[in-house]
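Undergrad: Turn this into a structure:
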Amino acid sequence: MIISTSSAFGGRFKGLWHLLHSRRFCSIKNAGKDAKEKLTSREYFYHIDLHGRLYLEEVQPKNIATCLKDLRFLDFFFRQLRSSKGFPHSEIYPFVSPCGRELNFITADDTPLVYHTLSQIQANESSVSTDTQLIYGGSLSERFFPGAVRMCGETGRLYHPTPARFLSKGEDPNWLSKGLVLPSRLGQAVAEPICLFSAAHLA
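TA: This next block holds a predicted model:
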């Protein structure tokens, strides 16, 4: 089927194609209050679900087929993750991932860090031993300590401490000190009793 760009439908198709390819990963919203700011700053808006999947905010439906999957992008995005305190929109978007002049604002169904995979990773290049690691983002990892897993008494969700770098910038520990762990990924890895805590600790 040939689509003529001179037709009304073709014009809309061409415009949509240009929008999608002008920015591979982000939905575009002007950030500045004046023309100068609009030329030098952009804001993008995302959502993270309970599985740790990242979506453009306006994407519907949100499922495994529509989430962002590029591992390099995801790793960079989650490395930059921090509280949005002091940034615009912080009352609606509690997290932000800055990228140069771009600000990626984020909402989440729970915590923005979700450990989605349990993996055995070689301790170092000269070692034959392996460490058990929790994977988040694309391929980022944090050493897994079974005794550090905690369960929320209200929701039954499991949490594990997050990488220390998320707390080195004066972040509110109630926001980024706990990463959600998907129970189906743990299997029998948690041999020690799991402590309970209140959901108020995450509020």
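
Undergrad: going forward, measure contacts between C-alpha atoms and count neighbours the same way
TA: Noted.

Undergrad: Was I right to think F77 contacts S97?
TA: Yes: using C-alpha atoms under 8 Å, F77 makes contact with S97 at a distance of 6.0 Å.

Undergrad: Between the two, which is the more surrounded one?
TA: Between F77 and S97, counting by other C-alpha atoms under 10 Å, S97 is the more crowded of the two (21 against 18).

Undergrad: And the strands in the chain?
TA: Remark: strands assigned in the chain by DSSP state E are 29-30, 42-48, 54-56, 82-83, 95-99, 102-108, 114-115, 117-122, 130-136, 140-143, 150-152, 158-161, 178-181, 195-197.

Undergrad: Export the ones you listed to TSV and append columns for distance to G187.
TA: Below are the strands of the chain laid out as TSV (distance: least, C-alpha to C-alpha, whole Å):
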stretch	distance to G187
strand 29-30	42
strand 42-48	23
strand 54-56	24
strand 82-83	30
strand 95-99	30
strand 102-108	25
strand 114-115	13
strand 117-122	9
strand 130-136	13
strand 140-143	16
strand 150-152	15
strand 158-161	12
strand 178-181	11
strand 195-197	17
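
Undergrad: Let's compare: structure for the following, please.
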Amino acid sequence: MARIFQRRCYTQGQYDGKFREYFYFINHEGMLFLEDSRMKNFTSAYKGIRRIFLNFFYKKLRFNETKRFEEFPYISHCGRERNYLKCDDRPIVYTQLSEDRKSLRVGQSDIFHEFQPSRLFMKESGRLYHPAPFADFALLRDKLGDQLHPRFEFDAHGFPVKFRHWNGHLVELERVRK
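TA: Just a heads-up that it's a prediction; the model follows:
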């Protein structure tokens, strides 16, 4: 209810004298939206022909240390633009496993990071995570987690402790909740 009465203190594309500023949101499925989009669904997400932008956006993603718009904890400097970002869970969301099963795709970009099954872990929320080069770890999209689920062995508390690799051998997970 309080969110209804919140006022935005920014305007998309505003100019601060040096930079044009834009404000984005990433959901738990790895879709990137303009923050003030009313409908945040597949049709309004950045994808497809905008991959060049997405690739650049993710490569430049950092913590927001500008002291501006602190409700947006991340920023991506793209030339004369500042792209502020807040997220549903994590700023990096892995959305897909590569065909060779050796890397994970970042959002809807063309960027892939090495897949290390032994480093997967699950939080109490039931969401699955994997290390990432930025912000320590990334969220795995629910659909990707569902795809990997049959390969896990779980402890008595329901947390994954081992992962069955495609070559058949069982891998101990490094970070196991007890």
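
Undergrad: Mind checking the TM-score on these two?
TA: After superposition, the two chains reach a TM-score (TM-score structural alignment, normalised by the length of the second structure) of 0.73; 144 aligned residues with a C-alpha RMSD of 2.1 Å.

Undergrad: one step back: which one of the strands of the first structure lies closest to K14 of the first structure?
TA: Nearest to K14 of the first structure among the strands of the first structure is strand 29-30 (20.0 Å), distances taken as C-alpha to C-alpha.

Undergrad: ok, for E153 of the second structure, nearest residue in space, not its chain neighbours?
TA: Leaving aside its sequence neighbours, E153 of the second structure sits nearest to K162 (C-alpha to C-alpha, 6 or more residues apart in numbering; 5.1 Å).

Undergrad: If you could redo that for E102 of the first structure, that was the one I meant.
TA: R42 (5.0 Å).

Undergrad: What does the one you found correspond to in the second structure?
TA: Using TM-score structural alignment, the equivalent of R42 of the first structure in the second structure is R20.

Undergrad: List the contacts of its match.
TA: Neighbour list for R20 of the second structure: 13-14, 80-82 [criterion: C-alpha atoms under 8 Å, 6 or more residues apart in numbering].

Undergrad: Please tabulate those in TSV, including the columns distance to F25 of the second structure and neighbour count.
TA: As requested, the contacts of R20 of the second structure are exported to TSV (distance: C-alpha to C-alpha, whole Å; neighbours: other C-alpha atoms under 10 Å):
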residue	distance to F25 of the second structure	neighbour count
G13	15	14
Q14	17	13
R80	20	11
E81	16	16
R82	14	18
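
Undergrad: State the distance from the residue nearest to F152 of the second structure when sequence neighbours are not counted to K102 of the second structure.
TA: Among residues not flanking F152 of the second structure along the chain, F163 sits closest, at 4.5 Å (C-alpha to C-alpha, 6+ apart). As judged by C-alpha to C-alpha, to the nearest Å, F163 of the second structure and K102 of the second structure stand 14 Å apart.
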